[in-house]
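Chemist: I'd like to go over a predicted model; first the sequence, then the structure.
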Amino acid sequence: MTLLEPERWTARIYTGGGWRPASVRHPIVSPWDGSELGVAGLAVPSDVERAAASASSAAAGWAAAPFAERAAVLDRAAAVLAGHRDEIAGWAIRETGALRHKAFHEIDLARGELRAAAALAAEPYGELLRGADAGQFSFARQVPVGVVGVIAPWNAPLMLAIRSVAPALALGNAVVLKPDAQVPVSGGVVIARAFEEAGLPPGVLHVLPGGADAGEALVAAPGVPVVCFTGSSAAGRRVGEVAGRLLKRAVLELGGNNAFIVLEDADLDAAVNNGLWGSLAHNGQICMAAGRHLVHRDIAGAYTDLLAERAAKLRTGDPSDPDVRFGPLVSARQCDRVHRIVAETVEAGARLRTGGERDGLFYRPTVLDHVAPGMRAFDEEVFGPVLPVTAFADDDEAVALATATDYALSGAVHTRSVERGLALSERLGTGMFHVNGQPINDAPHVPMGGRGASGNGGRHGGRWNLDEFTDTQWVSVRTTPPRYPI
């Protein structure tokens, strides 16, 4: 049996507990070969408003369900993903241009998020407080917010949607999910079908792929008090602006221009290996990617030589081929942007060591050295397969370079001195940091999020999900009503 048969979802959206004809038909085009994979249904603002009202009606019943019932639905959804792993991965490869290992890894991460959310449903959700006097019993508890809006991106569409959808459902909320229009199946249909098969009650989940107008309608929709957005910093600022005006909670996980720092005492081979992976996983299209390689001047030459040598050998081609290490970018627009950044950085004085070439949507892994602040490849989030190298003289200069940006998402340092690495982590102020690792790290039980232009301090993962998807209620109880002097 198949999970994603096109007859079910073609030109439809999932809302109100079923598949309804969509307002807009949208061709799904593969970035690998330009072929049309199917026709998706996209939502418009009126669809979003109806879905939000339906979710509000369904939320109370779902919140009242026993926690074990909610957990069982999430566990069954994880089992659905496991049972259709090859089919889902095939769609992810064709629709997003993901390599095979990335597609399967993303499915496994999504399953982990579902299992962790199922466990979260049974976790303590309050604390006992001291009463004002001997006759008062007092406690605080976390209660569902009602409806959570989730706006997910195209680069890891399944996992980056599930990490909000799953805990929101586990904690008793209904959800309206808006996947990116470029990935309506991998980021939308898969999730709708998994929960449909898992027995989620009708109206608790709505899946509405769409554009910016649908996203803005979701942020503004009455009855949606919390919106989780993952995407660019520019779009995140707009989400925060609309949500703030309406006194809504916005959980923003935005862009990154993450520093990968290599100290002079690092294991050079390991640092290059981590640097390549940190910059080139999913062709650099990950917010946690290593955006700037800051290398001590004593080893900068050797590091850059080895980086360029290995990057030049990476095999590109059909992302479904297990031997291919590098696939296409998601769109011509993204490829054009990456090429402009590289060209303008070279014009500004950087040296091109390898790459800088494109073939259709394939952009060769590109290593630049002598990159300095003020150059586009240093200042901006490239979101492509570009590895800019900048030399520094000492730890203070490394910190100054690493923090010469508004982004503060992730980072990493390579050094044989753990104490020195930890000292740098305290000075950089990023939401995440890894000593002798690389910046792309995530797990269901850890707090994932950034600061500054990378986010507003919200965190996905583990017990931190309680802060994002519930409200705190204080409750006091007296066996005998008090008497007041009136």
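Modeler: Sure thing, it's come through.
Chemist: For the rest of this, base every contact and every neighbour count on C-alpha atoms.
Modeler: OK.
Chemist: Flag every buried residue along stretch 29-49.
Modeler: For stretch 29-49, burial by neighbour count (16 or more other Cα atoms under 10 Å) applies to 29-32, 38-45, 47-49.
Chemist: can you check stretch 118-125 too?
Modeler: 118-121, 125.
Chemist: what does it rub up against?
Modeler: Residues from elsewhere that reach stretch 118-125 (Cα atoms under 8 Å, 6 or more residues apart in numbering): 67-68, 70-72, 74-75, 141-142, 167, 170-171, 462-463, 466.
Chemist: try 6 Å
Modeler: For stretch 118-125, contacts defined as Cα atoms under 6 Å, 6 or more residues apart in numbering pick out 67, 71, 74, 141-142, 170-171.
Chemist: For the residue nearest to residue 431 when sequence neighbours are not counted, list the residues it contacts.
Modeler: Nearest in space to residue 431, with sequence neighbours left out and distances taken as Cα to Cα, 6 or more residues apart in numbering, is residue 450 at 4.3 Å. Counting by Cα under 6 Å, 6+ apart, residue 450 makes contact with 408-409, 431, 457.
Chemist: Repeat that for residue 152.
Modeler: Per Cα under 6 Å, 6+ apart, neighbours of residue 152: 161, 179, 230.
Chemist: before we move on, the earlier item: in helices only, show me the contacts of stretch 118-125.
Modeler: Mapping those onto helices (DSSP state H) picks out 67, 71, 74, 170.
Chemist: got another, please set it beside the one above:
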Amino acid sequence: MNMHNRNFLDAGRWTGRAFISEWAETRGGTIDVTNPANGTVLASVGYGGPEDVAQAAGEARAAQKSWAKTLPVERARILNKAADLLEENGGELAQWIMKESGSIHPKAMIEIEHGVLFIRHAAMLAITPTGMFLPGMDARANYARRVPHGVVGVISPFNFPLVLSVRSIAAALALGNAVVHKPDPRTPISGGIIIARIFEEAGLPKGVLNIVPGGADAGEALCSDPNVAMISFTGSARGGARVGEVCGRHLKRVQLELGGKNALIILDDADLDIAASNAAWGAFLHQGQICMATGLVLVDEKIEQAITERLVAKALHLPAGDPSSDQVALGPIISDAQVANIQRIVDDAVAKGARLLAGGTHDGRFYAATVLAGVQPGMVAFEEEIFGPVACIVSFKTDEGAIELANSSEYGLAAGVISANLGRAMAVGDQLNVGQLHINDQTVNGGPYAPFGGRGKSGNGTRVGGPADIEEFTQWQWVSVKDKATPYPF
């Protein structure tokens, strides 16, 4: 951590403002940012409406051409400088992530660490060769090269606000695009202001990155703006369907990374303690507010009772409360509406015959780690993404039965399989319809070097990260070259 600069974020610079080429007031007014753990107001930021988005998109388009012509090694240098600044000021910036998104300290530090790695990965993309010579049908030279789309719009959620914003922003910038980013209005500082500040200090040219916190109308404006060529969206399946619809109407490229109902399959030869530990981490980390959270714990009936007992014991020892006290495992749920939705799903399961063995209650925004056993198809808890700290235990008789249960979901994001027999785990895993498969691990995994995304309701087959970034954030251009023009028969 940089000890010389305890106030890197410098609220005086951005209070009541958004980043549209520079720190500026928005026509949409301002919005207060509150701490979900205690309701205190943390800051006020500019709140963008459609006019602000249009202005940002215009600024981005004007700046993009010269940014695309900037030498790749220079783009990489600026990105690496931004990563250095995020790393040096990580201690200070993690506090904002904790206060704004209800994260415990270790989770906030994971965001800083992964954020740095995503930006460094993007810096490498800037200098990765991306073209090829093509066979020709005559004497001319033919080659194909990847070129930027132009302006990329990024829309990110509240749960991992820094990482789920910067993974798209940094890759898009590295490959020569300009960016207009709309962070979730509940987490505009971790999801936006921090990113604007590191790139501002790193010397990114004006207009190349614009950050406008806003609501659904700002998101809609971004999806329909003629200056924006592509949208990269992370959020709910419902939000993603709307984004896809608007982008489709305007013939924009769209990348959708949506929710999940992720199965962790525990086979009967698994180590019970380790398997229960994996299930608890996957279900309860960040209060279950993660798209890759373990939504279903599928357990062979022979070990169901043993796994359930261990999971209940863990749930009862995971205190929920204000992360600033540092004595809690679970922080607050993001909103009262979300708490009500979690309760609705738990109550529905119990009404339909599931057994509530831990939790199922909340103290304000603090929802207790919850274990539901005997969860079955037909219960909302089996079908829907909960986005709360609820472990849903479902038993199966055979490996084929586990595969069928896991694949019955409309989602297809992540899955894990735990077994002492690696070949058996792989054989089960190979039959799961998911974008990411983790053998002998739980479902919550992410990082800059893997193509991340899902199928079905979890996304439209697009990916972000690793080798996918070049396919997503650039497009092919075919170039043919003759030494000189030649006549045709007409």
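Modeler: Done, it's in. Every value quoted in this text rests on a predicted model; they were computed, and no experiment measured them.
Chemist: on that earlier part again, list only buried entries from the contacts of residue 450 of the first structure.
Modeler: For the contacts of residue 450 of the first structure, buried by 16+ other Cα under 10 Å: 408-409, 431.
Chemist: now those in TSV, with distance to residue 287 of the first structure and secondary structure?
Modeler: Formatted as TSV, those follow (distance: Cα to Cα, whole Å; DSSP: H, G, I helix; E, B strand; the rest coil):
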residue	distance to residue 287 of the first structure	secondary structure
408	11	strand
409	8	coil
431	13	coil
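Chemist: Out of those, flag the one nearest to residue 211 of the first structure.
Modeler: Nearest to residue 211 of the first structure out of those is residue 409 (Cα to Cα; 25.6 Å).
Chemist: does that closest one really touch residue 454, like I thought?
Modeler: Yes: contact criterion Cα atoms under 6 Å: residue 409 of the first structure and residue 454 qualify, at 5.3 Å.
Chemist: Overlap in contacts, those two.
Modeler: With Cα under 6 Å, 6+ apart, residue 409 of the first structure and residue 454 have common neighbours residue 256.
Chemist: three-state assignment of the most centrally placed residue in the first structure?
Modeler: Of all residues in the first structure, the one closest to the mean position by Cα atoms, centre = their mean is residue 160, 4.0 Å from it. Assigned by DSSP: H, G, I helix; E, B strand; the rest coil, the conformation of residue 160 of the first structure is helix.
Chemist: Map it onto the second structure.
Modeler: Residue 160 of the first structure maps onto residue 164 in the second structure, with residues paired by TM-score structural alignment.
Chemist: Please apply the same query to residue 397 of the first structure.
Modeler: So, by TM-score structural alignment, residue 397 of the first structure is matched to residue 401.
Chemist: what's the helix or strand for its match?
Modeler: Secondary structure from DSSP states H and E places residue 401 of the second structure in helix 399-407.
Chemist: in stretch 339-351 of the second structure, what's buried?
Modeler: 339, 342-343, 345-350.
Chemist: Looking at these, which are in helices?
Modeler: Using DSSP H, those in helices are 339, 342-343, 345-350.
Chemist: Would you convert the residues you listed into TSV that also reports distance to residue 474 of the second structure?
Modeler: Putting those into TSV (distance: Cα to Cα, whole Å) gives the following:
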residue	distance to residue 474 of the second structure
339	40
342	39
343	43
345	41
346	44
347	47
348	45
349	45
350	49
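Chemist: From residue 330 of the second structure, how far off is the match of residue 397 of the first structure?
Modeler: 33 Å (Cα to Cα, to the nearest Å).
Chemist: With neighbour numbers in mind, choose between the two.
Modeler: Taking other Cα atoms under 10 Å, residue 401 of the second structure and residue 330 do not tie; residue 330 has more neighbours (25 against 14).
Chemist: which ones are touching the counterpart of the more buried one in the first structure?
Modeler: Matched across to the first structure, residue 330 of the second structure falls on residue 326, judged by TM-score structural alignment. Counting by Cα under 6 Å, 6+ apart, residue 326 of the first structure touches residue 316.
Chemist: swap the cut-off to 8 Å and go again
Modeler: By Cα under 8 Å, 6+ apart, the neighbours of residue 326 of the first structure are 99, 280, 282-283, 314-317, 319.
Chemist: Looking at the residues you listed, which is nearest residue 81 of the first structure?
Modeler: residue 99 (18.2 Å).
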